[in-house]
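Q: my questions concern the predicted model and sequence given below.
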Amino acid sequence: MTKLSVNINKIATLRNSRGGNVPDLLKMAQDIQDYGAQGITIHPRPDERHIRYQDARDLKTVVHTEFNIEGNPIKKFMELVLEVKPTQVTLVPDAEDAITSNAGWDTIKHKGFLQDVISEFKRNGIRTSIFTDPDVQMIEGAVATGTDRIELYTEAFASAYEKGDKNGVTPYVEAAKTASAMGLGINAGHDLNLDNVRFFKENIPGLLEVSIGHALIAESLYLGIENVVNLYLNKLKD
């Protein structure tokens, strides 16, 4: 099956908004794995507004499935990844002040830079993946960087699917076929959710892993809150 890696950034956002350690990020990561998720993803940013760099270090002792660290390979990020040595590093070209990732790499323009970064991570035994748009030319460019995998940026698909346009998956199908033919593993992420993820998986050949965070946490508020409210009511009964 396609593996599910849960991005826990939003859990860290909630913790940071109040101070202290509630919710406990490490316990949540452990619980998510115990519930069956096959990986944990984090995306630390330079301002540490959600995941802190120390979280990455602490999670290393907790994540017993696949540990995926995403981010723009600035010097501080690279040093962190080389220290922690996760299962996978996913390179994302987001600006330091970006709210969320919003574009894949231009693998042709940044070929030399990506080659240098990827070779350093691979020398340290870390699997590499790079965030890409569903553009065959960019997929072909990714091969030259030496990356092990690509992560297809799925916002465009999700937006089209929400509007009822299932043809929005077509560029992703072509990108996946190209990647597979050229020996690249295929991951995907961004705006995948309970409504669209099955359709996406069924249409993308060779899909190894999806990384889902915001939607999964938001859906948990709805699908899990009834249970919690009733637990409180039971506690408060005469």
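A: On my side now, so go ahead.
Q: switch to C-alpha atoms for all contacts and neighbour counts from now on
A: OK.
Q: assign a three-state SS to the most centrally placed residue in the chain, would you?
A: The residue lying closest to the centre of the chain (C-alpha atoms, centre = their mean) is residue 211, at 3.9 Å. Three-state call for residue 211 (DSSP: H, G, I helix; E, B strand; the rest coil): strand.
Q: now do it against residue 151, distance only.
A: Computed as C-alpha to C-alpha, to the nearest Å, the residue 211 to residue 151 distance reads 9 Å.
Q: overlap in contacts, the two.
A: Contact criterion C-alpha atoms under 8 Å, 6 or more residues apart in numbering; residues shared by residue 211 and residue 151: 187, 188, 189.
Q: so residue 107 touches residue 138, yeah?
A: Yes. If you go by C-alpha atoms under 8 Å, residue 107 and residue 138 touch, sitting 5.5 Å apart.
Q: second structure follows, compare the two:
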Amino acid sequence: MTKLSVNINKIATLRNARGHNRPDLLQAARDIERFGADGITVHPRPDERHVRYQDVRHLKAVVKTELNVEGNPTPDFLELVREVRPEQVTLVPDAPDAITSNAGWNTIEHQDYLRDIVTELKGLGCRVSIFLDPVPELVRAAATTGTDRIELYTEDYARRYHTDREAALLPYREAAQLAQQLGLGLNAGHDLDLDNLAYMAQHLPGLAEVSIGHALICDALYLGLENTVQLYRRCLSGGKN
């Protein structure tokens, strides 16, 4: 079954709005794991507008499943990863002022740079994933960096899903099949939700993990956090909501 890693950035955003510790980010991570998630994802950005670097340090001591830390490998980010050594690091080329991640790596242009980063992170004992668009040339170039996995950027799939879900998924299927041939593990994330997740999970070969935050937290406002985590897991197990 595809694993569910829950991105808790939006919980941190809510906490930061009042400057106190409500909601408690660490307790939320504990509860999300208890409710059935297979991992916790965070994406600390330089301005710390949601998850802060200190949160990542605290989460490493709390998370019992897997901690996935996403981000652009700036010097500060790499220093944090050297200290925390999460189970997985997902490399994302987001600009400091980006509202959210909106593009994958050009693994052809940045091949040597990424190879050096991947080598260091794997030396720390971290599994490494590279965030990229479903383009065969980019998948091939990613494989040369030594990365363990790629994470397919799924915004385009989500945008086109209700118009023609088969056509929307096609480039992702082709990228997934190529990743399997190249020996790469496969993750996916961005704009996945209770409407479009099950179809992707059922038809994307080799999908190891999805990382979902914004939609899941939005759903939890109406459905409750425990129920929502279990509904997302049901999508990944072949069930229908």
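A: Nice, I can see it. Remember, predicted model here, so these are calculated numbers, not experimental data.
Q: and the TM-score between these chains?
A: Here the superposed chains carry a TM-score of 0.93, computed using TM-score structural alignment, normalised by the length of structure 1; 226 aligned residues with a C-alpha RMSD of 1.1 Å.
Q: which parts of structure 1 are helices?
A: For structure 1, the helices defined by DSSP state H occupy 9-18, 25-34, 53-59, 75-84, 111-123, 136-145, 155-162, 170-181, 197-203, 214-236.
Q: mean per-residue distance, the third one to structure 2?
A: Averaged over the aligned pairs, helix 53-59 of structure 1 sits 0.2 Å from structure 2 after superposition, using mean C-alpha distance after the TM-score superposition for structure 1.
Q: what packs against that helix?
A: When contacts are defined as 3 or more C-alpha pairs under 8 Å, 6 or more residues apart in numbering; DSSP states H and E, helix 53-59 of structure 1 packs onto helix 25-34, helix 75-84.
Q: for residue 47 of structure 1, find the nearest of those.
A: helix 75-84 (11.4 Å; C-alpha to C-alpha).
Q: ok so, going back, who has more neighbours out of residue 107 and residue 138 of structure 1?
A: residue 107 (24 against 18; other C-alpha atoms under 10 Å).
Q: what is the neighbour count of residue 234 of structure 1?
A: 10.
Q: now do residue 113 of structure 2
A: Neighbours of residue 113 of structure 2 (other C-alpha under 10 Å): 11.
Q: can you check residue 98 of structure 1 too?
A: By other C-alpha under 10 Å, 10 other residues sit near residue 98 of structure 1.
Q: if we can go back for a sec, just send the helices of structure 1 back as TSV, with distance to residue 129 of structure 1 too.
A: Formatted as TSV, the helices of structure 1 follow (distance: least, C-alpha to C-alpha, whole Å):
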stretch	distance to residue 129 of structure 1
helix 9-18	19
helix 25-34	22
helix 53-59	18
helix 75-84	13
helix 111-123	9
helix 136-145	9
helix 155-162	18
helix 170-181	12
helix 197-203	19
helix 214-236	20
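Q: pull the contacting residues for residue 155 of structure 1.
A: Contacts for residue 155 of structure 1 (C-alpha under 8 Å, 6+ apart) come out as 189, 190, 191, 192.
Q: ok, so of those, who is nearest residue 98 of structure 1?
A: residue 190 (14.2 Å).
Q: surely that closest one touches residue 196?
A: No. Using C-alpha under 8 Å, residue 190 of structure 1 is not in contact with residue 196, being 11.4 Å away.
Q: comparing these two, which residue is more hemmed in?
A: Ranked by neighbour count (other C-alpha under 10 Å), residue 190 of structure 1 and residue 196 place residue 190 first, with 22 against 15.
Q: alignment lookup: the more buried one to structure 2.
A: Aligned counterpart of residue 190 of structure 1 in structure 2: residue 190 (TM-score structural alignment).
Q: which residues does its match contact?
A: Residue 190 of structure 2 touches 153, 154, 155, 211, 212, counting by C-alpha under 8 Å, 6+ apart.
Q: go on, residue 73 of structure 2?
A: Residue 73 of structure 2 touches 91, 92, 93, 117, counting by C-alpha under 8 Å, 6+ apart.
Q: so residue 206 of structure 2 touches residue 185, yeah?
A: Yes. Counting by C-alpha under 8 Å, residue 185 is a contact partner of residue 206 of structure 2 at 7.3 Å.
Q: next, format the shared contacts of residue 211 and residue 151 of structure 1 as TSV and append neighbour count and distance to residue 175 of structure 1.
A: As requested, these are exported to TSV (neighbours: other C-alpha atoms under 10 Å; distance: C-alpha to C-alpha, whole Å):
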residue	neighbour count	distance to residue 175 of structure 1
187	23	12
188	23	11
189	20	14
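Q: related to what we said a few turns ago, most neighbours out of the contacts of residue 73 of structure 2, which is it?
A: Counting by other C-alpha under 10 Å, top hit in the contacts of residue 73 of structure 2: residue 91 with 23 neighbours.
Q: dump the residue contacts of the closest residue to it other than its chain neighbours.
A: With C-alpha to C-alpha, 6 or more residues apart in numbering as the criterion, residue 91 of structure 2 has its nearest non-adjacent residue at 5.0 Å, and that residue is residue 130. Contacts for residue 130 of structure 2 were tallied using C-alpha under 8 Å, 6+ apart; they are 90, 91, 92, 105, 142, 147, 149, 150, 151.
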